[in-house]
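Q: no sequence on this one, just coordinates:
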């Protein structure tokens, strides 16, 4: 039965960690974003995130986005400095083109840092990008 389920490959949908100044506190914070670089709207987006390593694990966070239009992005969550020392996994499921898509994005521990910054599509900002 499971072998009969066709889940197509995810392309042009990314997760990025972007360093931004917090307007109220004036601090530099890392935020995770979901980016839709497709020509299609993503519908019923479900994101499950968690941080982990061999001995530590964070709480599981669940997020939903009803619709994410083409060539757009949405903030998923704030990333505390403590969790950057862990592997940070974002399990993303959505509907597009009448099909269900799913992909896991994993930031390896300590990979979210200033040295790893590069241009992030759609956002026109610098961040750490997972494809």
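A: Looks like it came in fine. This one's a predicted model, so the numbers in the text were calculated from it and none came from an experiment. Numbering: from 1, shown residues only.

Q: going forward, measure contacts between C-alpha atoms and count neighbours the same way
A: Noted.

Q: was I right about residue 96 contacting residue 39?
A: No - assessed by C-alpha atoms under 8 Å, residue 96 is found out of contact with residue 39, at 10.0 Å.

Q: can you tell me the helix or strand for residue 62?
A: Assigned by DSSP states H and E, residue 62 belongs to strand 61-68.

Q: Pull the residues that contact that strand.
A: For strand 61-68, the external contacting residues (C-alpha atoms under 8 Å, 6 or more residues apart in numbering) are 36, 41-50, 74, 76.

Q: Against that first model, consider the following:
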């Protein structure tokens, strides 16, 4: 029965889009990161990203991390600024212990910008965070 299914709440796992300097290309880039601010490791992390609006949709990007250690972060992808004019969605699934967790993080259109920058936990760089 549906009432018997327990869906655990995801806490202390975030998606951040960080504005950082790229030494190789001498440019300011926007990179998406997953942040594990938990005191436990995450296993089999699956991330599916896509962008969408009323009349546009991007291709789907998938990334798998076997393990994301506690109090750490990992780069997901480089993001082009043109994508910030549409909604950007990150569907994250992972195992913590023997339980599977799942959460969808959405950056609404035009919310990723230089005026919205804040310091991102653990990374220490400036970016936009969705909890």
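A: Great, that's in hand. No experiment lies behind these values; they were computed from the predicted model shown.

Q: hang on, the earlier thing: looking at the contacts of strand 61-68 of structure 1, which has the most residues close by?
A: Within these, most neighbours by other C-alpha atoms under 10 Å means residue 36, with 24 neighbours.

Q: Test my guess that it contacts residue 75.
A: No - counting by C-alpha under 8 Å, residue 36 of structure 1 sits too far from residue 75 to count as a contact (11.7 Å).

Q: Show me the strands in structure 2, by range?
A: 13-22, 27-36, 42-52, 61-68, 72-79, 87-96, 99-107, 118-119, 126-130 (DSSP state E).

Q: how about those, which one is nearest residue 5 of structure 2?
A: The closest of the strands of structure 2 to residue 5 of structure 2 is strand 99-107. By C-alpha to C-alpha, the value is 12.1 Å.

Q: That closest one vs structure 1 - mean distance after superposition?
A: Compared with structure 1 after fitting, strand 99-107 of structure 2 has a mean deviation of 0.4 Å; criterion: mean C-alpha distance after the TM-score superposition for structure 1.

Q: just to revisit the earlier point, reformat the contacts of strand 61-68 of structure 1 as CSV; add distance to residue 131 of structure 1.
A: Below are the contacts of strand 61-68 of structure 1 laid out as CSV (distance: C-alpha to C-alpha, whole Å):
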residue, distance to residue 131 of structure 1
36, 11
41, 18
42, 16
43, 19
44, 20
45, 17
46, 17
47, 15
48, 17
49, 16
50, 18
74, 16
76, 16
